[in-house]
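Chemist: Structure here, sequence nowhere to be found:
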């Protein structure tokens, strides 16, 4: 069932949405409903506010924007150690006190799991974006440093979820804990019939992870016993999106859509 689309608040024209993840900080520049640019920074807790500010202003310039063009900023973070310096950079360089996805923020969906506060703000934004863009029920799969699955029912309620390792995290453990296995690119192999160490690792990682994705989705379908849409996101989702029929939609900009929708509900501030 499709939900009514929520548009960005008319008083806000240019919004910066920031996803602070364990591996990368991803910035999205939104002009109304349009995402006009996305940029990535490696997440490092020792960056100063000036370093972040310099990178932000450079990214703005690459998109043909000036700091004065930005109306507001919203942040979803799962890395508390980075928040102080990053938030300070927004205040110093953009003269904006950013909105932060967290307790007290209106989202348009409810969370009914054992500990609602334990749900990451990135997962919450993903679920908002998926529910209001594609409708419910929807299973939202985010392939990042960790892999998460969260289920939003037809009434816009997050009822359950699953967390496991991301494929890059698993790969890093493989070559980090073995003396003779090299670091390899995470990519779909040409064949599972590998004849070398690197291709054997790529094939093993890829097909083991793909099989886990499909088994997980099938188990959700078995236990929920109702039709739902599967929406995937996250940087590593692109590796698998064309190799399984169980993923209905791959949307790499899902979190920005969710944050824009959340912002629109709270932009009276």
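Modeler: Great, that's in hand. None of the values given here were measured: they were computed from a predicted structure. Numbers count the residues shown, from 1 in each chain.

Chemist: Please count neighbours and contacts with C-alpha atoms only from this point.
Modeler: OK.

Chemist: any idea how far the residue nearest to residue 237 when sequence neighbours are not counted is from residue 223?
Modeler: In space, not counting the residues next to it along the chain, residue 237 is nearest to residue 143; the distance is 5.3 Å by CA to CA, 6 or more residues apart in numbering. As judged by CA to CA, to the nearest Å, residue 143 and residue 223 stand 22 Å apart.

Chemist: dropping in the other structure now:
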């Protein structure tokens, strides 16, 4: 089995290849909802070639996307160039978990995939923090069920909003300041965004834990999660592979464990 897993967020799209034993290649592209199946194919074929692969060896595909208008083109990529019918989270993929929110159809594909990726790796119950365009805090029950959570603006959105709304504030890189009290404008902005997000994370973790009857293990993942590594004792584990592990597990559940 050679699986192409596609995980599309609002900012970036990950393409990863699994050979049945391990992930052998991963590539990222900027998410563009107008990109056609043929455009994806031209880009992906070059990267496959550089890795010593080609479309012909890929015989399965799974897609998770939070950009509904892109799913049509990603599905056509699988049909036209891999000659397979892809599993699509939220459409034809059985997840095998309970979704315990008022409107289960509103649960984002990425959040459900993360729930599965976390549950098979860590003993629950869990809090999964995914730092991307938005920062999500999701509670996963001991049985792997999705219990709900919190959605907050992502750290990059906050920095961009600060620059866009205040004429005299520059666009600055996000990094961990050595001190909280900034000595210039850039330092003050970096401190406010970075340590402000640490306070957001720690505050929400504390409030979630106060509402949950059992101890919760906290897992962080996502594109900017590494920024917070070592900055907070509230996070128990950093796991960059949470989402693709979840996609692989969903594929296994839908293909008889193959």
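Modeler: Here it is on my side, so go on. Treat the numbers as computed from the prediction; the structure is a model and nothing was measured.

Chemist: Need the counterpart of the residue nearest to residue 237 of the first structure in the second structure.
Modeler: For residue 143 of the first structure, the aligned position in the second structure is occupied by residue 131, per TM-score structural alignment.

Chemist: can you pull the contacts of its match?
Modeler: 154-155, 220-225 (CA atoms under 8 Å, 6 or more residues apart in numbering).

Chemist: by contact count, what packs against the longest helix along the second structure?
Modeler: Determined from DSSP state H, the single longest helix within the second structure is helix 185-211. The contact analysis (3 or more CA pairs under 8 Å, 6 or more residues apart in numbering; DSSP states H and E) places helix 185-211 of the second structure against helix 155-165.

Chemist: just how off-centre is the helix it packs on within its chain?
Modeler: Helix 155-165 of the second structure has its C-alpha centroid displaced from the chain centroid by 21 Å (CA atoms, centre = their mean, to the nearest Å).

Chemist: In the first structure, what stretch matches that helix?
Modeler: Taking TM-score structural alignment as the measure, the first structure aligns residues 167-177 with helix 155-165 of the second structure.

Chemist: Map residue 34 of the second structure onto the first structure.
Modeler: If you follow residue 34 of the second structure across to the first structure using TM-score structural alignment, you land on residue 46.

Chemist: Quick one: residues contacting the closest residue in space to its match that isn't next to it in sequence.
Modeler: The spatial neighbour of residue 46 of the first structure that comes closest, neighbours along the chain excluded (CA to CA, 6+ apart), is residue 82 at 7.9 Å. Listed by CA under 8 Å, 6+ apart, the contact partners of residue 82 of the first structure are 43-46.

Chemist: Give me the three-state assignment for the match of residue 34 of the second structure.
Modeler: Of the three states, residue 46 of the first structure takes coil according to DSSP: H, G, I helix; E, B strand; the rest coil.

Chemist: Can you get me a residue count around it?
Modeler: Using other CA atoms under 10 Å, residue 46 of the first structure is surrounded by 10 other residues.

Chemist: Tell me how far it lies from residue 85 of the first structure.
Modeler: Here the criterion is CA to CA. By it, residue 46 of the first structure lies 9 Å from residue 85 of the first structure.

Chemist: Relative to residue 229 of the second structure, how far out is the spatially most central residue of the second structure?
Modeler: Against the mean C-alpha coordinate of the second structure, by CA atoms, centre = their mean, the closest residue is residue 222 at 5.0 Å. Plainly put, residue 222 of the second structure is 12 Å away from residue 229 of the second structure if you go by CA to CA.

Chemist: go on, residue 93 of the second structure?
Modeler: Plainly put, residue 93 of the second structure is 33 Å away from residue 229 of the second structure if you go by CA to CA.

Chemist: Those two - which one has more neighbours?
Modeler: For residue 93 of the second structure versus residue 229, the count of surrounding residues by other CA under 10 Å is larger for residue 93: 17 against 14.

Chemist: Mind jotting down where the helices sit in the second structure?
Modeler: Secondary structure of the second structure (DSSP H): helices located at 37-50, 68-77, 109-119, 155-165, 185-211, 242-254.

Chemist: want to throw the ones you listed into TSV with distance to residue 14 of the second structure?
Modeler: Putting these into TSV (distance: least, CA to CA, whole Å) gives the following:
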stretch	distance to residue 14 of the second structure
helix 37-50	11
helix 68-77	12
helix 109-119	12
helix 155-165	19
helix 185-211	25
helix 242-254	9
